[in-house]
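S.K.: the following comprises the amino acid sequence and a computationally predicted model.
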Amino acid sequence: MIWDTHAHLDDPRYREDFEHVLENMKNAQISRVTNIGYDLPSSQHSVELAHRYDFIYAAVGVHPHDAEGVTAETWETLLQLAKDEKVIGWGEIGLDYYRDLSPRSIQQEIFIQQIELANQAGLPIIIHNREAHGDLLKIVQEHPPKYGGVFHCYSGSWEMAKVVLNLGFYISFAGPLTYKNNRQTVEVASKVPLDRFFVETDSPYLPPEPYRGKRNEPTYVREVAAKIAELRQLSLEEVAQQSFQNAIRLFRVQG
């Protein structure tokens, strides 16, 4: 029983075969998926999906790419969505200095505002961090989330991971963990405490080996879990169970 803690199943790439993707997931014993919002429409879609399928949970929030378009109405609507019983996290939020689709100062401002909104809503945060390690750590240290959070698709070093863990965050691994020569992420996955990690796909992005070049889907989270099992000399079942229990703990849902 594996929980894909970060996916985007409302993406148009699933439009043609959505039910088939879900069937594949069930056959592979992927028992839960968290569908992640990245702007207001996707957050609304996430909540709608979560109500259509009992095994799907939702997160709501605004990705740093979309930070420049936020209005007061955006926050008001997201706070209303956050009251829904199937919403378990606020995200994905954070900083992205790789694409820089919104000015960095605005990204930082919107990130801080969303930490405060997550605190108000009583939700953990789901963090997107791309090439913004220093500024992001500074913000979460100065504006700590009251209900914890997770660094999704972790890409930093072990030295940074130790800081992240000391701040109480969880670390989530996705398809890049399986890529050849990804020594930095492999080191983190080999050392992270077993009670502080998740597995995810970030579907439809970042498919693991051997599916690179194809559309990712929740079924493939097994490859990420299998890589951790290999690194830690554990069974796939042990990794699946541990990551599942970790998610239950952070997101405060029933097993």
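M.R.: Yes, it's here.

S.K.: drop to CA atoms for contacts and neighbour counts, all remaining ones
M.R.: Will do.

S.K.: surely Gly148 touches Ile171?
M.R.: No. With contact defined as Cα atoms under 8 Å, Gly148 and Ile171 do not form a contacting pair (11.5 Å).

S.K.: put this beside the first:
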Amino acid sequence: MYIDSHCHFDFDVFDDQRDALMSRCLASGVGGFLVPATTQSSWSKLASLITYYPEWRAAYGLHPYFLGEAELAQVDLLGEQCDTDRVVAVGEIGLDCWPGAIDMAIQVDFFSRQLSVAKSLQLPVIVHSRKSYDLVLKCMKGVKFQHGGVVHAFNGSFEQAKRFLDLGFVLGIGGTITYPRAKKAHRVLAALDSQAFVLETDSPDMPLNGFQGQINTPLAIPIIAQYVAAIRAENVEQIAMQTCDNLLRVFPKWNEGSL
């Protein structure tokens, strides 16, 4: 079985096809889905959907790129939201240095506060870190966060990878590695220990090479696994088994619900 460790299956773009797509995913061997929220306004929809799909697990958080619509008071609601059934992490949270993102001081404030919520609940986090790995690590050190999680869409150096791994994190590997030009990502992936990464799609975003312009879905997970296996000179069954084991290790609450 495969698990998609990061898919936004709750997004409106899937509303008309979600049941059919779920059936196709299960038939293709993708049997687990971690769905992280991005805004407080999306929490209630996700909470409803995870009661309908037993294969889903949820994370709740305030995504750094959408903090323009957020208020600090929403962080005060986060702890209660995360202390519910089938919630395995706080996320998607982090820092985004991409053009158009909100002021970094505001991002750091929200991120640090959400890390503190996760720390108080002893929950791992799902970290969005775009051009901000060193600052993310600095924030974690400041909060003394030690509960690990996943660094979503990791695209940093091996040295940066090691710093996250030393804190109990694993790295999210997705569509980026299907592109021939992603030489650095290939080198880092090949050098990682087998316990260091999980598979993800970031559906409906981050389409695979050859699928540009199309809506990405968790059906891409077996394809990503094939690329990972080729880059690491391993067989795809090993990749499926090890990445599931890695995810269950990092998210110990996963099996409090049944897959």
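M.R.: Looks like it arrived, so ask away. Everything numeric in this text was worked out from a predicted model, so none of it was measured.

S.K.: about what we covered before: between Gly148 and Ile171 of structure 1, which has more neighbouring residues?
M.R.: With neighbours defined as other Cα atoms under 10 Å, Gly148 of structure 1 and Ile171 compare such that Ile171 has more, 25 against 20.

S.K.: contacting residues around Gln81 of structure 2?
M.R.: With Cα atoms under 8 Å, 6 or more residues apart in numbering as the criterion, the residues that contact Gln81 of structure 2 are Tyr60.

S.K.: host element of it?
M.R.: With elements taken from DSSP states H and E, the one containing Gln81 of structure 2 is helix 72-82.

S.K.: residues contacting stretch 35-42 of structure 1, please?
M.R.: With contacts defined as Cα under 8 Å, 6+ apart, stretch 35-42 of structure 1 is touched by 5-10, 43-46, 50, 56-63, 66, 74, 77-78, 91-93.

S.K.: drop anything exposed from those residues.
M.R.: Those of those that meet the buried threshold are 5-10, 43-46, 50, 56-63, 66, 78, 91-93, by 16 or more other Cα atoms under 10 Å.

S.K.: which ones among these map onto helices?
M.R.: Secondary structure of those is defined by DSSP state H; positions in helices are Ser43, Gln44, His45, Ser46, Ala50, Leu78.

S.K.: quick one: which of the residues you listed is nearest to Ile112 of structure 1?
M.R.: Ranked by distance to Ile112 of structure 1 (Cα to Cα), those are led by Leu78 at 15.1 Å.

S.K.: quick check, that closest one in contact with Val62.
M.R.: No. Under the criterion of Cα under 8 Å, Leu78 of structure 1 lies out of contact with Val62, with a separation of 9.2 Å.

S.K.: need the contact list for Gln241 of structure 1.
M.R.: Applying Cα under 8 Å, 6+ apart to Gln241 of structure 1 gives the contacts Met1, Ile2.

S.K.: SS state for it?
M.R.: Three-state assignment for Gln241 of structure 1 (DSSP: H, G, I helix; E, B strand; the rest coil): helix.

S.K.: same question for Tyr227 of structure 2.
M.R.: Following three-state DSSP, Tyr227 of structure 2 is assigned to helix.

S.K.: leaving out the residues flanking it, which one is nearest to it?
M.R.: Counting by Cα to Cα, 6 or more residues apart in numbering, the nearest residue to Tyr227 of structure 2 once its immediate chain neighbours are dropped is Thr178, at 6.4 Å.

S.K.: neighbours around that neighbour, how many?
M.R.: There are 21 residues near Thr178 of structure 2, going by other Cα under 10 Å.

S.K.: distance of it from Pro207 of structure 2?
M.R.: Plainly put, Thr178 of structure 2 is 9 Å away from Pro207 of structure 2 if you go by Cα to Cα, to the nearest Å.

S.K.: got it, and Met104 of structure 2?
M.R.: Plainly put, Met104 of structure 2 is 28 Å away from Pro207 of structure 2 if you go by Cα to Cα.

S.K.: over to Ala240 of structure 2?
M.R.: With distances taken as Cα to Cα, Ala240 of structure 2 is found 20 Å from Pro207 of structure 2.
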